[in-house]
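Q: What would the 3D arrangement of this be:
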Amino acid sequence: MTTAEQSYDVIVLGAGSTGENVADIVVKGGLTAVLVESELVGGECSYWACMPSKTLLRGSEVLAGARAVSGAAAAVTGEQDVAATLARRDSFTSNWDDASQVEWVEKSNIALVRGKGRLDGEKRVVVAQADGTELVLTAREAVAVCTGSRAAVPPVDGLADVAPWTPREATSAKEVPGRLLVIGGGYVGCEMSTAWQALGSSVTLFQHNERLLPHLEPAAGDAVEASLRDLGVDVHLGVEVQSVRREGGEVVLTSSAGEFRGDEVLVAVGRAANTDEIGLETVGLEPEGYLDVDESLQVPGTPWLYGVGDVNGRQQLTHMGKYQARQAGAAIVARARGEVVDLSDWSPFVATADRRATPSVVFTDPQVAAVGMTAAEADAAGLPHRVVEYPIGSVAGAAVHADGYTGTAIAVVDTEREVLLGVTFVGGGVAELLHSATIAVVGEVPIARLWHAVPSYPTISEIWLRLLETYRG
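A: Next up, the predicted model:
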């Protein structure tokens, strides 16, 4: 085995969107950086998550939108072209070819090493390359672990043996499954049930909780459940999946609600950190689980090591991984210059948004867009608050958007400080309302000031005025 050595200021393990952003920030800050990647440059979001899942959903969303407007509905005389939808999905993943991402890396003056990287002591990474050789990388300043996460497969009897779909297979499938069994009623389970049912599959969804999307406002889960049932999805709540097996070409799932058969089974019950094979034990850390990090994404007690994105388990969303990458990159550059990194709130070197107010969207029909605390979370935190709700369909912009528009806006207001703790929108097209809510929550804009942020008429944004009016009484 041939071994070579190279040195850089910063080594980044994992070239997904988080790793790319860490490398970009430190290079722009005057340091050198190398990305180590064993799969596709661009990572989960580009090829198996955000981009393919949203393109699978978009065609159905457009058709539903047209059918909800009198006049336009008359023009919808056919069904969705499934082959064209899958082809469009493929185009957004560049047919699982990362050449364009590699080109960006090169143009950004970031080095790229293909292979499986493992820590091998302080500031040292050994990369096993495809040709059987090893490359030893040493970091002058920092190593950033951006290896992300993978789908967790629960210990259900027989499940691991039936080659279940994970979100990767669900977003990259080349054909519509005739019958799809979905285990899990969170973001992925609800989105993929929506997508594949609309594309012609017969979907059965199993959720152990009594409500879909249990971490969001109850109105969100209730609305998505009703929508899935209207679409034809067979939804089972409060159900325990007991075993899974294959009989011939069929998947047989036994649950507390009975026995069900399908062609594929999708597991969508959460994520597990990709930390078990990256050599953490060589630097005195546990070789599995999420990395513990401080607000600058630095691993306590190991000042040269950073855990950024999904790998720290704080908020497993692409935009939050990129946010953390920007903060960690800035901290690495500052420390390399000998500067003191301030870890107080609002410092340019710390990640606080993923604890204060994380925006998220569930791209079902209706969409669910939420940021900040739910009412239940405000209760648990003991914060004085009031919940304000208003039907979005009552504003003129919503009536223009779609005939018979239904939806709900929910604001959680801190009654002591008179600022928003959280906002949730449920309805068609509400994803585009979310950033205004994020600014209001993160910026802690007083209700008295929000009153002077006048929404345009007639747009769905008029819901802001109605929420404030309701709060004021």
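Q: Please make it C-alpha for all contacts and neighbour counts, starting now.
A: Fine.
Q: which SS class is residue 411?
A: Recorded secondary structure, residue 411: strand (DSSP: H, G, I helix; E, B strand; the rest coil).
Q: What of the one 10 residues further on?
A: The three-state assignment at residue 421 reads strand, by three-state DSSP.
Q: Identify the residue spatially nearest to residue 398, adjacent ones excluded.
A: residue 460 (5.1 Å; CA to CA, 6 or more residues apart in numbering).
Q: now the other sequence, so there's something to compare against:
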Amino acid sequence: MHEADVIVIGAGPAGENVAGRCADNGLAVSVVERELVGGECSYWGCIPSKTLLRPGDVLAAAGRVPGAAQAVTGTADAAAAFAWRDYMTSGWDDSGQVSWLSSRKITLFRGVGRLTGTRMVEVTGNDGTRRLTARRAVVLATGTVAAVPPVDGLRDVRPWDNRNATAATYVPRRLLVVGGGATGVEMAQAFHRLGCPRVTIVEGAGRLLAREEPFAGEELRAAFQAAGIEVIIGVPLASARRDGDAGTVVTTLADGARISAEEILVAVGRRPATTDLGLDVLGLASDRFVDVDGWMRATGVSGGWLYAVGDCNGRALLTHMGKYQGRLAADVILGRDVPAATDVVPRVVFTDPQVCAVGLTEQQAQDAGLPVRVVTYGAGDLPGAQVQGTGIIGTSKLVIDSERSVILGATFVGPGVQELLHAATVAIVGQVPLDRLWHAVPSFPTVSEVWLHLLEQCGL
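A: Down below sits the predicted model:
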């Protein structure tokens, strides 16, 4: 038996934040991890995917600038990009992250953690089974895994998921990407710019990035097709088969069209990694996202000792939101009086052009019955964008509550617009009135000057 104040199952960013914050404030903390300390984001998600996108971003940015474009005489070096990816993921060695836990006197248990009762966890690892007891809380931070849709033959063709794509050691000659969400579009562009000559995206919905503003997906689709990435929307995948053990994947779409590829990447969404957690012992569903209240406490569990943070609670499948939830849960465990979690979620798709959004879309605001006004402005009309080169595209949009005169949502499309997003997040979370926001003067010539033009359209 091992006893601690707090037991955290899952050592990704969300779990690390809970563990670190509790340990830094004097609690005894144990962490259970079945794979690598650092989790999906560090080794198969955010870090490697953005690292693989970066070479193409730099070349494209230089190619837009007269005087610099002439110096771009070659193409991206995929082998060098993969080597830098290996460095950024520490070669899938988590010893550095383990040292971080040790520096905070956090005990690490390698193995599969499973709830067995109130504040009780059983860990099964290579060295046998151990039983842990938490004096205060157990925190679930197990994340999600890639979902595979029930398409005829799809599992049999051994498709790539996000892990295969971000850990790839070669560039296929033909890549088919199923799914037009963030992972699908980012990996499609990354491999195309690393040298894959034929990339096709198949999205069953009517547009790319279906959860964002319609113009965002359309502008991204237009940019992709202009660059030579084929985009098929509104037609789902019907079947797949592979010719031989390592042969070509042949797929059929719902309209009968056939597409062949060397590799097929399935990026249609995520499902919670909760199946083996023992939630059924507590009367909770074992194959669903863990429902939580605004303080990350699992609903339906008496005593308020069980928490779920990060992707496994389904509130916002983003690393930064998981880290925020982890800090919030830690403060609650520490007995601090903290407000409930905000539902304002910033999100960035790191394609070129980038798609950045926070808060509500226009449709979401209307569905909520809010009085809505929208304003838009083109990125290419900004001097700060024009100095970056030619062919700058993208649109910025604010969704405004016309009665309270505050921003409900913001979307920015264009090269390098991710740095605009935090200002919008602060404005929305802080409910800053537009007439006050007017006095936040953007520098000239920067892309952030778009704020001035958007507010001018509000009559300010």
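Q: Aligned to residue 36 of the first structure, what sits in the second structure?
A: In the second structure, the residue paired with residue 36 of the first structure according to TM-score structural alignment is residue 32.
Q: nope, residue 86 of the first structure is what I was after
A: In the second structure, the residue paired with residue 86 of the first structure is residue 82, using TM-score structural alignment.
Q: who touches the residue nearest the centre of the first structure in this structure?
A: Compute the mean C-alpha point of the first structure, and by CA atoms, centre = their mean the closest residue is residue 317, 3.1 Å away. When contacts are counted by CA atoms under 8 Å, 6 or more residues apart in numbering, residue 317 of the first structure touches 310, 360.
Q: could you measure the aligned residue in the second structure for it against residue 125 of the second structure, distance?
A: Counting by TM-score structural alignment, residue 317 of the first structure corresponds to residue 318 in the second structure. Separation of residue 318 of the second structure from residue 125 of the second structure (CA to CA, to the nearest Å): 28 Å.
Q: Same question for residue 78 of the second structure.
A: 37 Å.
Q: before we move on, the earlier item: corresponding residue for the residue nearest to residue 398 of the first structure in the second structure?
A: Aligned counterpart of residue 460 of the first structure in the second structure: residue 447 (TM-score structural alignment).
Q: For its match, grab the count of nearby residues.
A: When neighbours are counted by other CA atoms under 10 Å, residue 447 of the second structure registers 25.
Q: in what helix or strand does the match of residue 86 of the first structure lie?
A: helix 78-88 (DSSP states H and E).
Q: And the residue nearest to residue 398 of the first structure, how close does it get to residue 298 of the first structure?
A: Per CA to CA, residue 460 of the first structure is found 42 Å from residue 298 of the first structure.
Q: mind checking what residue 164 of the first structure lines up with in the second structure?
A: Matched by TM-score structural alignment, residue 164 of the first structure corresponds to residue 159 in the second structure.
Q: quick one: that match and residue 265 touch, right?
A: Yes. Contact criterion CA atoms under 8 Å: residue 159 of the second structure and residue 265 qualify, at 5.8 Å.
Q: These two: which is more packed in?
A: Shown here are residue 159 of the second structure and residue 265; by other CA under 10 Å, residue 265 has more neighbours (23 against 20).
Q: Just confirm that one is within a strand.
A: Yes. Counting by three-state DSSP, residue 265 of the second structure is part of a strand.
Q: how about it, what's its match in the first structure?
A: Using TM-score structural alignment as the criterion, residue 265 of the second structure maps onto residue 266 of the first structure.
Q: residues near residue 281 of the second structure, how many?
A: Considering only other CA under 10 Å, residue 281 of the second structure is surrounded by 14 other residues.
Q: neighbour-wise, which of residue 78 and residue 125 of the second structure wins?
A: For residue 78 of the second structure against residue 125, the residue with the higher neighbour count under other CA under 10 Å is residue 78, and the figures read 19 against 16.
Q: can I assume the more buried one is in contact with residue 171?
A: Yes. Counting by CA under 8 Å, residue 78 of the second structure touches residue 171, with 7.4 Å between them.
Q: hmm, back to that, give the contact list for the match of residue 36 of the first structure.
A: Residues in contact with residue 32 of the second structure, defined by CA under 8 Å, 6+ apart, are 7, 8, 9, 10, 11, 108, 109, 110, 111, 112, 113, 123.
Q: Which of those has the largest number of neighbours?
A: Highest neighbour count within these: residue 7, with 32 neighbours (other CA under 10 Å).
Q: Matching that one against the first structure, which residue comes up?
A: In the first structure, residue 7 of the second structure lands on residue 11 (TM-score structural alignment).
Q: excluding its backbone neighbours, what's nearest that match?
A: Distances taken as CA to CA, 6+ apart place residue 143 nearest to residue 11 of the first structure, at 4.7 Å, with adjacent residues excluded.
Q: Kindly provide the distance from the one you found to residue 86 of the first structure.
A: 38 Å.
Q: More neighbours: the two, which one.
A: Using other CA under 10 Å, the more surrounded residue of residue 143 of the first structure and residue 86 is residue 143, with 28 against 20.
Q: which other residues reach the longest strand along the second structure?
A: If you go by DSSP state E, the second structure has its longest strand at strand 128-140. Residues outside strand 128-140 of the second structure that contact it (CA under 8 Å, 6+ apart) are 1-10, 15, 119-124, 305-309, 312, 333.
Q: Mark which of those residues are buried, thanks.
A: Buried members of the contacts of strand 128-140 of the second structure, scored by 16 or more other CA atoms under 10 Å, are 4-10, 15, 119-124, 305-309, 312, 333.
Q: Restricted to helices, list those.
A: Under the assignment DSSP state H, these contribute 15, 333 to helices.
Q: can you give me the strands in the stretch 351-460 of the second structure?
A: Ranges of strands within the stretch 351-460 of the second structure are 354-359, 372-378, 395-401, 406-414, based on DSSP state E, counting those that start in this stretch.
Q: cool, the stretch 51-200 of the first structure as well?
A: With DSSP E, counting those that start in this stretch as the criterion, the stretch 51-200 of the first structure has strands at 111-114, 116-119, 124-128, 134-145, 149-151, 179-183.
Q: Which positions in the second structure sit opposite the last one in the alignment?
A: Which is strand 179-183 of the first structure. Going by TM-score structural alignment, strand 179-183 of the first structure lines up with residues 174-178 of the second structure.
Q: How about the shortest one?
A: Counting by TM-score structural alignment, strand 149-151 of the first structure falls onto residues 144-146 of the second structure.
Q: Sweet, I'm off.
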